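Asker: coords please:
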Amino acid sequence: MTMGVLDALGGFRLTLRQVFEPRVTLQYPEEKRPKPPRFHGRHVLNRYPDGMEKCIGCELCAGACPARCIYVRGANNDPERPTSPGERFGFVYEINYLRCIHCDLCVEACPTEAITESKMFEFAFTNREDAIYTKAELVVDDEGHPRRQPWEDWRDEDERWTSAWVRATAPGGDPAFEGVVGWSPELGVGTRPPERGQSDLPEDEATPVFSLRAILASRIFRQHGGRAW
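Answerer: All right, here's what the predicted structure looks like:
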């Protein structure tokens, strides 16, 4: 009987020790934890600093989506008043969030960084129609901010970084690409800084900002033994 009581008290040892530890509980939803830089949240469609849309209606995001939740249809630009640079733009763009698994493959497939993901993931729907986001809801506003919907719980930090996955600057784990800006500026933000900490070099050496053309030329030069090609 004595051993049974001692065993029971031993089982509570960890619990009793935690009583004197500092509390880490947050008062959710008033307080929220900071999200990781590459957190996958609700999508946005970005625009260039001049206001033009980045989406060119190529449908590569829809083709890469494993859940088949994206529907895109392109159309020819009006030569007098183009919507995006080039010949075509995204005339129809829809995402069905009843299917979306937030895998981010659409972001990786996009050749113009048009679609990226925000840090906002807390949104609930009272009807199925609200779950299908159209282009009017996905394209950022004239200030470059996501268009907030009534059923979404946005915080300012949720919309501050909407392109972290695009800014992964070391493809294939190659630290030579660290600090390389290979993406275009965005409306309301400009050119976002590259990610850091992908190599063991000191920060001042590991994060210089080069053009993508310069770093590729340097790599090709080294591959040819320092000889011109």
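
Asker: hey, let's count contacts and neighbours off CA atoms from now on
Answerer: OK.

Asker: could you list every residue that touches Cys106?
Answerer: For Cys106, the contacting residues are 60-62, 64-65, 115, by C-alpha atoms under 8 Å, 6 or more residues apart in numbering.

Asker: Let's see this one next, to set against the first:
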Amino acid sequence: MAVVKVTRPKLSAGEKIYLGAVVKGFFITMKHAIDSLRGKSRGAKDLESSGLGVTMQYPEQKWDEHLPEHYRGAPALVTDEQGRERCVSCQLCEFICPPKAIKITPSEIPSDDPWAKVEKRPLEFDIDMIRCIYCGMCEEVCPEQAIFLRKDYAITGLKRADMVHDKEKLYEIGGVRVGLVNKWNELK
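Answerer: The predicted structure follows:
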């Protein structure tokens, strides 16, 4: 394999101290500032901004109508139409989670339960929203479609413990998902 030797170009004194790039950047910044003050900022109408630039006034204005179709937000657990848990505690989402934000403790379903045909259900299902990176891998790997990423980006809490969502909280924010659930399928 031949070795190609590349020589660096000789820079002038102005190029060596980046004077031209600094001046050019200053003029571009000033142009945007003047356009903003004149109310001619690019994208201001799309974001319904206050008129001074493209800054969205967050609590009053939200991104909800501007979110793309493929947006991935916070994960939540869902139930079926009859209020039954979809999760079978297979722990695939826990194993595939890159930041290890999911913790599942499986338990068995008692034999006297009408839904005893299913082997297990989650006793505890916790997701640490501080650690979650909203990658969507838990949703992709779930065989029962029990976990979904909802379009929610404003997750707040007053302390760290508020940011760990337990099973009840995850079902509360997840809601009901309509469709065939494999674990309740009689043919399975």
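
Asker: Can you pull the TM-score for these?
Answerer: Their TM-score after superposition, calculated using TM-score structural alignment, normalised by the length of structure 2, is reported as 0.64; 140 aligned residues with a C-alpha RMSD of 2.7 Å.

Asker: ok, back up a step: nearest to Arg147 of structure 1, of the contacts of Cys106 of structure 1?
Answerer: Of all the contacts of Cys106 of structure 1, Arg147 of structure 1 sits closest to Ile115, with 14.0 Å by C-alpha to C-alpha.

Asker: residue in structure 2 matching the closest one?
Answerer: The alignment partner of Ile115 of structure 1 in structure 2, by TM-score structural alignment, is Ile147.

Asker: what's the nearest residue to its match if we skip its chain neighbours?
Answerer: Leu77 (4.5 Å; C-alpha to C-alpha, 6 or more residues apart in numbering).

Asker: max-length helix in structure 1?
Answerer: Across structure 1, the longest stretch assigned as helix under DSSP state H is helix 212-223.

Asker: just the strands in structure 1 please.
Answerer: 43-45, 70-76, 88-96, 115-117, 132-133, 180-181, 210-211 (DSSP state E).

Asker: Helices of structure 1, start to end?
Answerer: Going by DSSP H, structure 1 shows helices at 2-11, 13-18, 60-64, 105-109, 135-138, 156-160, 203-206, 212-223.

Asker: In structure 2, what range does the longest one match?
Answerer: When you say that, I think you mean helix 212-223 of structure 1. Going by TM-score structural alignment: helix 212-223 of structure 1 matches no residues.

Asker: still on that earlier bit, could I get the helices of structure 1 as CSV with distance to Glu122 of structure 1?
Answerer: CSV is the format used below for the helices of structure 1 (distance: least, C-alpha to C-alpha, whole Å):
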stretch, distance to Glu122 of structure 1
helix 2-11, 38
helix 13-18, 31
helix 60-64, 23
helix 105-109, 20
helix 135-138, 16
helix 156-160, 10
helix 203-206, 35
helix 212-223, 36
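
Asker: Ok, which of these comes nearest Val181 of structure 1?
Answerer: With C-alpha to C-alpha as the measure, helix 212-223 is the member of the helices of structure 1 nearest Val181 of structure 1 (6.3 Å).

Asker: buried set for the closest one?
Answerer: Within helix 212-223 of structure 1, no residue counts as buried by 16 or more other C-alpha atoms under 10 Å.

Asker: so how far is stretch 123-131 of structure 2 off the chain centroid?
Answerer: Centre-to-centre, stretch 123-131 of structure 2 and its host chain are 15 Å apart (C-alpha atoms, centre = their mean, to the nearest Å).

Asker: what's that stretch aligned against in structure 1?
Answerer: Mapping stretch 123-131 of structure 2 onto structure 1 (TM-score structural alignment) gives residues 91-99.

Asker: Other residues contacting that stretch?
Answerer: By C-alpha under 8 Å, 6+ apart, stretch 91-99 of structure 1 touches 57, 67-75, 131-135.

Asker: switch to 6 Å and redo it
Answerer: For stretch 91-99 of structure 1, contacts defined as C-alpha atoms under 6 Å, 6 or more residues apart in numbering pick out 69-75, 131-135.

Asker: how about Arg160 of structure 2, what's its partner in structure 1?
Answerer: By TM-score structural alignment, Arg160 of structure 2 lines up with Arg128.

Asker: Translate Met52 of structure 1 into the numbering of structure 2.
Answerer: Mapped onto structure 2 by TM-score structural alignment, Met52 of structure 1 lines up with Arg84.

Asker: which residues touch that match?
Answerer: Under the criterion of C-alpha under 6 Å, 6+ apart, Arg84 of structure 2 has no contact partners.

Asker: Ok, the one 5 residues further on next?
Answerer: When contacts are counted by C-alpha under 6 Å, 6+ apart, Ser89 of structure 2 is found next to 106, 121-122.

Asker: Likewise for Glu85 of structure 2?
Answerer: Applying C-alpha under 6 Å, 6+ apart to Glu85 of structure 2 gives the contacts Thr79.

Asker: measure it to Pro122 of structure 2 for me?
Answerer: Computed as C-alpha to C-alpha, to the nearest Å, the Glu85 of structure 2 to Pro122 of structure 2 distance reads 9 Å.

Asker: Over to Gly73 of structure 2?
Answerer: 23 Å.

Asker: Next: Ala74 of structure 2.
Answerer: Using C-alpha to C-alpha, Ala74 of structure 2 is found at 20 Å from Pro122 of structure 2.

Asker: just Gln91 of structure 2 next, same as before
Answerer: From Gln91 of structure 2 across to Pro122 of structure 2, the span is 9 Å (C-alpha to C-alpha).

Asker: sorry, back to before: quick check: the farthest pair among the contacts of stretch 91-99 of structure 1?
Answerer: The widest separation within the contacts of stretch 91-99 of structure 1, taken as C-alpha to C-alpha, falls between Ala75 and Ala131 and amounts to 24.6 Å.
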